[in-house]
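**Q** build the 3D model from these lines:
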Amino acid sequence: MTSLTIIIPHYNSTDTVLKLLDSVPVKKEIQILIIDDHSNQEEKQKLMKFKDNSTHRDIQFLENDSGKKGAGSSRNVGLKNAIGEWILFADSDDFFVDGFYDSIEKYFNANVDVVFFKPTSIELETGNISNRHTRFAEIIDDYSETNSRKSELMLRYRVVVPWSKLIKKSVIEENEILFENVISSNDVMFSANLGHHIKTFDISKDTIYCVTKSSGSLTTSMNSEVFDTRIDVFVRYYKFLQEHLSKEDFNSLDLSGQGIVFLSTKHGFKKFYNVIRVFRKNNIRIFHRNMFSPVKFFKRVALIQSHRKNTKRLN
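**A** Predicted coordinates:
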């Protein structure tokens, strides 16, 4: 039986995806799906050469033939071809940490829909610790310490990335949960729908996944088209949570468009004005209620200082 399917969208990133594949142990229980998203011919040839010489015999190379380009469409192709009882998603420039399979294997017979694992992250150019994982890690720590309703809601709805989650395939199939065919933030509504439908879950402080951050990624470089897509996705996400949560639960998430508003200033006044107009039209809160809280401010300062110390330690 295939216990696990790992789904990897790929676009012209052969060198990094080979590092990702090297981080996966060779086991007959693992199905690896690489879905190519219209890479150039040279990159495709590199992948096929690797497949021919690899000890991984269960790697399948698929084409994103959906008619829609993007990581979301590619992931949906992967879901259509997955045979594992459990699913892990990985981005082609990230990798799994040593011993990750031992951490997830013990959950294969668990009566849960999702297991959230604590991730880590690094800067690709320097190898220093990055901050891409910190919010996810903080939410896991908070749930572990408080087990409160708010911390559960944060796990379900504010961890909008697909990686570092072990997901039972049946939950995805039974509820027809798919990724959006958009240029950016394709995983936000997938994660929100998943959070809404899971009945049982567990958390683990084991680290199984390392996210990378590079100067050329969508997380660090955002043109106008990408930015506009993120606005559209955020509006749908906000309305989805309003519709599916009680007023008390929704308010406890303290969801706002504050981050997007701040980012819009980098695109000029016209973009800033348009964001404000869209949010007001959709009755979206623009600023966090606790924006001016001194406690929150000093916590954020402490987090930044801790990140700087960890970075210096690696130098």
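
**Q** could you use CA atoms for every contact and neighbour count after this?
**A** Fine.

**Q** give me the contact list for the helix or strand containing Asn310.
**A** With elements taken from DSSP states H and E, the one containing Asn310 is helix 294-314. The contact list for helix 294-314 (Cα atoms under 8 Å, 6 or more residues apart in numbering) reads 128-131, 290.

**Q** Proceed likewise with the subsequent sequence, for comparison:
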Amino acid sequence: MTSQSMRYSVIIPHFNDADRLERLLLTIPVARRDLEVLVVDDCSPNQPALEVVKSRWSMVTWLSTPRNAGAGAARNIGLDHARGDRLLFSDSDDEFLPGAFERFDEHVGDEDDLVYFLADAVQEVDGSPSNRADRLNALCMEYHDDPSDRNLSQLRVGHVVPVAKVYSRVFIDKCGVRFEETPVSNDVVFNVLAAVQARHVRVQPVTVYRIHRRPKSLTSNPSPEAFLVRVGVKARLASALKALGIKDIPSATGWMVASFSYGPRTAFRTWWLCLTSDMRIDVFRVFQFGRWKNFVVGRQADRAEKKAAESSRGHR
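**A** I've put the predicted structure just below:
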């Protein structure tokens, strides 16, 4: 098979979660001759379990990071090996919905640099609805329903995960974006820098992907160390956007206020990082009641959902 005949490359980072990985693989049409699946294992300790999955999925390309370095490093290895005209990413604990790849065939054109699709989200423990895809879908639909420059900008800088999207590989190679190798938020810079440089961007209001909320995951890491990593990612993103001449630079205000909940040491480090970065300092945002109301309501809903997931897991 030549690289010209390969339409899709599906890149999946994996770490020590063979059962969920197999659940995902069952939702991908791996037998298609115009599709390749690249699973990049991040030096999982439980190699015997992974070997069992490998033995059942010989049509998958199995790769590995040279050392445990996180999902960002794994995705970069996948990018280096991808041959498809179109790039898709999936987390190993999520899944594609039935008919997803037929929807990609139908809606992704040769001229598209980046096409956004919709996702749904469920609590893994009981299948009940989760809010994890709500903001992503809202950004997509706001631009789809009103394709203004403002809504496009918000979509580009606000949709910071690589799933439920289809990228042109030629475009990604041309702009040279790669994932960071941070323990959390390693996909933010890739997604935003790719989006702001894409010339042909569309939203297809079709749900193709399912996100599973697990009781404990990297995305819900509440530690001060993880918080500071996330702030650092935003600071680097701000500098990169400024260098590209992008005006919609991330604001530091919310991070600065939120830092107080982690104690004085973390707050000091956060403020120093923000004040010495290219992030915007919007003092008046602190006094916008509606913005803080939405933030508090969203955070309370998120915490309630995580608590329910933990409780359900404890009673299983």
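
**Q** buried residues, the helix holding Asn310 of the first structure. List them.
**A** 307, 311 (16 or more other Cα atoms under 10 Å).

**Q** against Arg135 of the first structure, how distant is the spatially most central residue of the first structure?
**A** Nearest residue to the geometric centre of the first structure (Cα atoms, centre = their mean): Val161, 1.9 Å. With distances taken as Cα to Cα, to the nearest Å, Val161 of the first structure is found 11 Å from Arg135 of the first structure.

**Q** likewise Ile87 of the first structure?
**A** 22 Å.

**Q** leaving out chain neighbours, which residue sits closest to Ser277 of the second structure?
**A** The spatially closest residue to Ser277 of the second structure, leaving aside those adjacent along the chain, is Ala235, at 5.7 Å (Cα to Cα, 6 or more residues apart in numbering).

**Q** just tell me what the one you found corresponds to in the first structure.
**A** When the first structure is aligned by TM-score structural alignment, Ala235 of the second structure is paired with Val235.

**Q** touching, that match and Lys281? I think so.
**A** No. Applying Cα atoms under 8 Å, one finds Val235 of the first structure not in contact with Lys281, separated by 10.3 Å.

**Q** report the contact partners of the corresponding residue of the first structure for Arg169 of the second structure.
**A** Mapped onto the first structure by TM-score structural alignment, Arg169 of the second structure lines up with Lys169. By Cα under 8 Å, 6+ apart, Lys169 of the first structure lies in contact with 84-87.

**Q** kindly report the same for Phe96 of the second structure.
**A** With Cα under 8 Å, 6+ apart, Phe96 of the second structure has these contacts: 24, 27-28, 208-210.

**Q** count the neighbours of Thr14 of the first structure for me.
**A** 20 (other Cα atoms under 10 Å).

**Q** what does it correspond to in the second structure?
**A** That one, Thr14 of the first structure, aligns with Ala18 by TM-score structural alignment.

**Q** for stretch 71-79 of the second structure, which outside residues touch it?
**A** 11-14, 38-42, 63-65, 178-183, 186-187.

**Q** just the buried residues of those.
**A** The buried subset of those (16+ other Cα under 10 Å) comprises 11-14, 38-42, 63-65, 178-182, 186-187.

**Q** now do the buried residues in the helix or strand Ile211 of the second structure falls within.
**A** For Ile211 of the second structure, the host element (DSSP H and E) is strand 201-213. Along strand 201-213 of the second structure, these residues count as buried under the neighbour rule (16+ other Cα under 10 Å): 201-204, 207-213.

**Q** now, which of those sits nearest Pro250 of the second structure?
**A** Val201 (20.9 Å; Cα to Cα).

**Q** my guess is that closest one meets Asp112, correct?
**A** Yes. Contact criterion Cα under 8 Å: Val201 of the second structure and Asp112 qualify, at 6.4 Å.
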